[in-house]
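*Asks:* Any chance you can model this:
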Amino acid sequence: MYRILQYVIAILFGIMGFMLMEASMPILSPIIDVKFLKMGFFGVSLMKILALILGTGLGGVVGYLISAFVLDQGIRMSKHVERVLSHVPSQELMAGTAGLLFGLIIANLIGLAFYRVPIIGSYIPIVLSAVLGYIGMQLASRKGPELYTSLLQYKSAPKAKKKEKGDTKATAIQDDRFSGVSDAKLLDTSVIIDGRIAELCATGFLEGPLVVPLFVLEELQRISDSSDTLKRNRGRRGLDILQDMQQRDLIPIIVIDDDYDDIAEVDSKLMRLALERRWKIITNDFNLNKVARLQGIAVLNLNDLANALKPAMIPGEWIRVQVIKEGKENGQGVAYLDDGTMIVIENGAEYVDTSIDVMVTSILQTSAGRMIFTRAKGSKE
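*Replies:* Have a look, this model is predicted:
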């Protein structure tokens, strides 16, 4: 195909050279005053024949020489456009295309009325096509998905009323799967292995349905079949947690087979699926959390939730802890709260395996967790 396009460009430039040479014949005829060149066949002079052949040949050679550059630039531009469009959700892309076509049709219909206007009549349709095409594309891409979702919900409402109460949950799951409702949440591999998602669903604070793509299950299976004992145990734990959640019916869980063969990484597939369906991602992965937020994807991080639910501590407050071990610095002791928060105790090394009262001096809060710095020296008085 690349070679064929090179020849096509060469032919086009050859035709352009032919047309330019034919247009310049009135200028060349007085300059070239050779009698035998004025001889011709079928009313066409030999000079004109040679000039047309020369113009066509030069145009074809020039076209072939620059065809590689033209094609490389076109391929580079098409790949850039493809990368940009791949991040646009499918619903917005289809709605924007339909809006562009509708705007162009309206612009041409209006332009016919101004076509006979002197001087500017032939330019008005061009301006209208650019303006109305852009407006139609923008309006459709912004409002199209909302109108489509509303239409689907309106159509499904009468059917839902006829269903029995036992079928209501199944109907909601099916509608959410195919209509792109934003209430669904994608589960990442890390949050499945973590296990806290099951306890969170049991409390009733998290609304579903939860969506597990097939490529996430395949990654869990690969981890379960790993030769590393730790990875194998984590993968099997994740599969057991999913099965337990389905059996306990804590929250609707959907397994979908959407996949992207052009993407290798599971996290990239997850983000693209979230962009297309307008779904949220539940994860514990710090890097996935950052990259997804940069792309405008709503992310629910269980670590952030756990940090928000930890009891608030203020400097000067006294708490009772049991010193577990010595710290890294000289004289430091380390203790832990029930929620796993690390407590660093100044001058607490001598109290290892002892429960003591410590005073909070400062608190360090990060995305990875929280550390509380305390002092054991002194008393409340």
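*Asks:* make it CA atoms for all contacts and neighbour counts henceforth
*Replies:* Fine.
*Asks:* what comes up buried for the helix or strand containing residue 127?
*Replies:* Take DSSP states H and E as the rule and residue 127 turns out to sit in helix 124-162. Residues of helix 124-162 classed as buried under the neighbour-count rule (16 or more other C-alpha atoms under 10 Å) are 124-125, 128-129, 132-134, 136-138, 140-141, 144-145, 153, 160.
*Asks:* likewise stretch 364-374?
*Replies:* For stretch 364-374, a neighbour-count test (16+ other C-alpha under 10 Å) marks 371-374 as buried.
*Asks:* List just the nearest of those residues to residue 41.
*Replies:* Of all those, residue 371 has the smallest distance to residue 41: 97.9 Å, by C-alpha to C-alpha.
*Asks:* what about that closest one, is that helix, strand or coil?
*Replies:* Put simply, residue 371 is strand when judged by DSSP: H, G, I helix; E, B strand; the rest coil.
*Asks:* State the distance from it to residue 324.
*Replies:* Here the distance between residue 371 and residue 324 works out to 15 Å (C-alpha to C-alpha, to the nearest Å).
*Asks:* Over to residue 159?
*Replies:* 61 Å.
*Asks:* remind me, longest helix of the protein?
*Replies:* Under DSSP state H, the helix in the chain containing the largest number of residues is helix 46-86.
*Asks:* related to what we said a few turns ago, CSV for the buried residues of stretch 364-374, including distance to residue 204?
*Replies:* Converted to CSV, the buried residues of stretch 364-374 look like this (distance: C-alpha to C-alpha, whole Å):
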residue, distance to residue 204
371, 29
372, 30
373, 34
374, 36
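*Asks:* Check those residues and tell me the two furthest apart.
*Replies:* 371 and 374 (9.8 Å).
*Asks:* list the residues that contact both of these two?
*Replies:* When contacts are counted by C-alpha atoms under 8 Å, 6 or more residues apart in numbering, the set common to residue 371 and residue 374 consists of 343-344.
*Asks:* now residue 319, what's its secondary structure?
*Replies:* strand.
*Asks:* tally of neighbours for it?
*Replies:* Residue 319 sits with 13 neighbouring residues when counted by other C-alpha atoms under 10 Å.
*Asks:* any idea how far residue 22 is from it?
*Replies:* When distance is defined by C-alpha to C-alpha, residue 319 is 97 Å away from residue 22.
*Asks:* coming back round to it: which among the buried residues of helix 124-162 gets closest to residue 302?
*Replies:* residue 145 (29.4 Å).
*Asks:* In which helix or strand does the residue nearest to the closest one when sequence neighbours are not counted reside?
*Replies:* In space, not counting the residues next to it along the chain, residue 145 is nearest to residue 91; the distance is 5.9 Å by C-alpha to C-alpha, 6 or more residues apart in numbering. Per DSSP H and E, residue 91 falls inside helix 90-114.
*Asks:* and this one, so I can compare the two:
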Amino acid sequence: MKISLNFLVRIAGMLALAFVGNWLGTTFANTQPGPTEATAIQLLTLAGAGLGLLTTHRWTLEPLQQVIHYVKTISIEELIGLTLGALLGLFFALLLAIPIGYLPAPLGQFIPIVVAIGLGYAGAILVAGRRQDLIAIIRGPKTRPVVVPPQLLDAIGHQRRHLLDTSAIIDGRIALVSETGFLEGKLLVPRFVLNELQTLADSSDDMRRGKGRRGLEILNEMQKDGKMDVEVIDTELNSNEPVDNRLIALAQQYQSPLITNDYNLGRVAKLQGVQVLSLNQLADAVRPPVIPGQDLYVVIRDVGRERDQGISFLEDGTMIVVEDARKLVGKEVSATVTRVHQTQTGRIVFAHLSTSKSDMARGPRVQETPAP
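*Replies:* Predicted coordinates:
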């Protein structure tokens, strides 16, 4: 039988506060307590036990876990500063404990403890906050700093880190973007994202299994290619949190941009101050512009949903809806753009057939590809 630490802490707190309640009741009762006083002692004991069982983990275990998590996330300089500051505060508290101990009871017993906690905390915060100044004093006077151009810093190996989301890996375009050189630095893949890809690859659903295997293959190809470093990182984040929440927390911790195709994740991350790089937005930005009034030569590939509509596609996959072209499937026509509708996943171009030969001759010919 496995017993959790939370349960043990609750039991210890229940026993300790039950003892405190019993001690308080016995102290304030007469030497020979009557039935009423005996009942009061029992009630205080039960109240202490219940209070300890319900609240001990709140003021012992949870603060300790927060301290451990904080220690793991701060730099070594800040950790050393906190430790030295606390030791310095405790040293002064020790000096003050001798005169304070002569105060009448119970002040002489409790005030030194309060002073030690307060000075230890104040010393830790003070030294940690001014650690750079203290380091400068220890190192001596500064020499005049040398101004290094940013281009030189980049040339000597300064790397920027980018955090990869599961959707961006499965999409596959991140491999092509990294090959072009538009991204510099290192790509970080959290362990829990890799586990999510493995779970998808082991799924019984064909579509999910295909996506997971595709993502794993893309990561392997990017590591073998070597044009950008791909590093799998292990984190100490709470595994019970959703993957999106852990990605945002990790991006804040590393101060790295988040590469994702998840629209909702991108919006939540931006609200929390995380820079988001969307491959969908990048694709929209590099597509050739299509403006109302422009004439295009297109081949009608299919019929549309609405009456008399025909469907065609630009070479970048953009769908064109041509009015009155339902009966022209398989034929090349000249169409004039009427409007461009932007969606979360791309854009849709609406057009109508050109009405004259002069319109047919105007505008560049657009190379078409079959519908995806």
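*Asks:* Surely residue 290 of the second structure is within a helix?
*Replies:* No: secondary structure assignment places residue 290 of the second structure outside any helix; it is coil (three-state DSSP).
*Asks:* In the first structure, what residue corresponds to it?
*Replies:* The criterion is TM-score structural alignment: under it, residue 290 of the second structure has residue 313 as its aligned partner in the first structure.
*Asks:* Count the residues that sit near its match.
*Replies:* Based on other C-alpha under 10 Å, the number of other residues close to residue 313 of the first structure is 14.
*Asks:* just checking, residue 17 of the second structure touches residue 54?
*Replies:* No: the pair residue 17 of the second structure and residue 54 fails to qualify as a contact (C-alpha atoms under 8 Å) at a distance of 11.1 Å.
*Asks:* Which of those two has more residues huddled nearby?
*Replies:* Neighbours were counted for residue 17 of the second structure and for residue 54 using other C-alpha under 10 Å; residue 17 has more, 22 against 13.
*Asks:* which residues touch that one?
*Replies:* 45, 48-49, 51-52.
*Asks:* Nearest the geometric middle of the second structure, what residue?
*Replies:* Here the mean C-alpha position of the second structure is nearest to the C-alpha of residue 248 (C-alpha atoms, centre = their mean), at a distance of 1.4 Å.
*Asks:* Have a look at how far, on average, the host helix or strand of that one is from the first structure.
*Replies:* When secondary structure is defined by DSSP H and E, residue 248 of the second structure falls within helix 243-254. Overlaying the first structure shows helix 243-254 of the second structure at a mean distance of 3.6 Å from the equivalent residues (mean C-alpha distance after the TM-score superposition for the first structure).
*Asks:* Flag every buried residue along that helix.
*Replies:* For helix 243-254 of the second structure, a neighbour-count test (16+ other C-alpha under 10 Å) marks 243-244, 246-252 as buried.
*Asks:* likewise stretch 226-236 of the second structure?
*Replies:* For stretch 226-236 of the second structure, a neighbour-count test (16+ other C-alpha under 10 Å) marks 227-231 as buried.
*Asks:* Residue 145 of the first structure touches residue 92, doesn't it?
*Replies:* Yes: using C-alpha under 8 Å as the test, residue 145 of the first structure is close enough to residue 92 to be in contact (6.4 Å).
*Asks:* so what secondary structure elements neighbour the one helix or strand residue 109 of the second structure maps to?
*Replies:* Taking DSSP H and E as the criterion, the element that holds residue 109 of the second structure is helix 107-129. Packing partners of helix 107-129 of the second structure (3 or more C-alpha pairs under 8 Å, 6 or more residues apart in numbering; DSSP states H and E): helix 76-100.
*Asks:* Translate residue 260 of the second structure into the numbering of the first structure.
*Replies:* Checking with TM-score structural alignment, residue 260 of the second structure has residue 283 as its match.
*Asks:* let me redo that: residue 344 of the second structure
*Replies:* Using TM-score structural alignment, residue 344 of the second structure sits opposite residue 367 in the first structure.
*Asks:* thought that match was touching residue 305?
*Replies:* No: judged on C-alpha under 8 Å, residue 367 of the first structure makes no contact with residue 305 at a distance of 10.4 Å.
*Asks:* And the residue lying closest to residue 9 of the second structure once chain neighbours are set aside, how close does it get to residue 72 of the second structure?
*Replies:* Computed as C-alpha to C-alpha, 6+ apart, the closest residue to residue 9 of the second structure that is not its neighbour in sequence is residue 57, at 6.3 Å. Plainly put, residue 57 of the second structure is 21 Å away from residue 72 of the second structure if you go by C-alpha to C-alpha.
*Asks:* who has more neighbours, those two?
*Replies:* Looking at residue 57 of the second structure and residue 72 with other C-alpha under 10 Å, you find the greater number of neighbours at residue 57, namely 21 against 12.
*Asks:* Quick check: the more buried one touching residue 8?
*Replies:* No: because the distance of 9.5 Å does not satisfy C-alpha under 8 Å, residue 57 of the second structure is recorded as not touching residue 8.
*Asks:* Quick check: the aligned residue for residue 322 of the first structure in the second structure?
*Replies:* Using TM-score structural alignment as the criterion, residue 322 of the first structure maps onto residue 299 of the second structure.
*Asks:* wait, I meant residue 333 of the first structure
*Replies:* With TM-score structural alignment as the criterion, residue 333 of the first structure lines up with residue 310 in the second structure.
*Asks:* Burial check on that match, number of neighbours?
*Replies:* Residue 310 of the second structure is surrounded by 25 other residues when neighbours are defined as other C-alpha under 10 Å.
*Asks:* Give me the contacts around the helix or strand that contains it.
*Replies:* Assessed by DSSP H and E, residue 310 of the second structure sits inside strand 309-313. Defining contact as C-alpha under 8 Å, 6+ apart, one finds that strand 309-313 of the second structure is touched by 298-304, 319-329, 368-371.
*Asks:* mean shift between that strand and the first structure?
*Replies:* In the superposition with the first structure, the average deviation recorded for strand 309-313 of the second structure is 1.7 Å (mean C-alpha distance after the TM-score superposition for the first structure).
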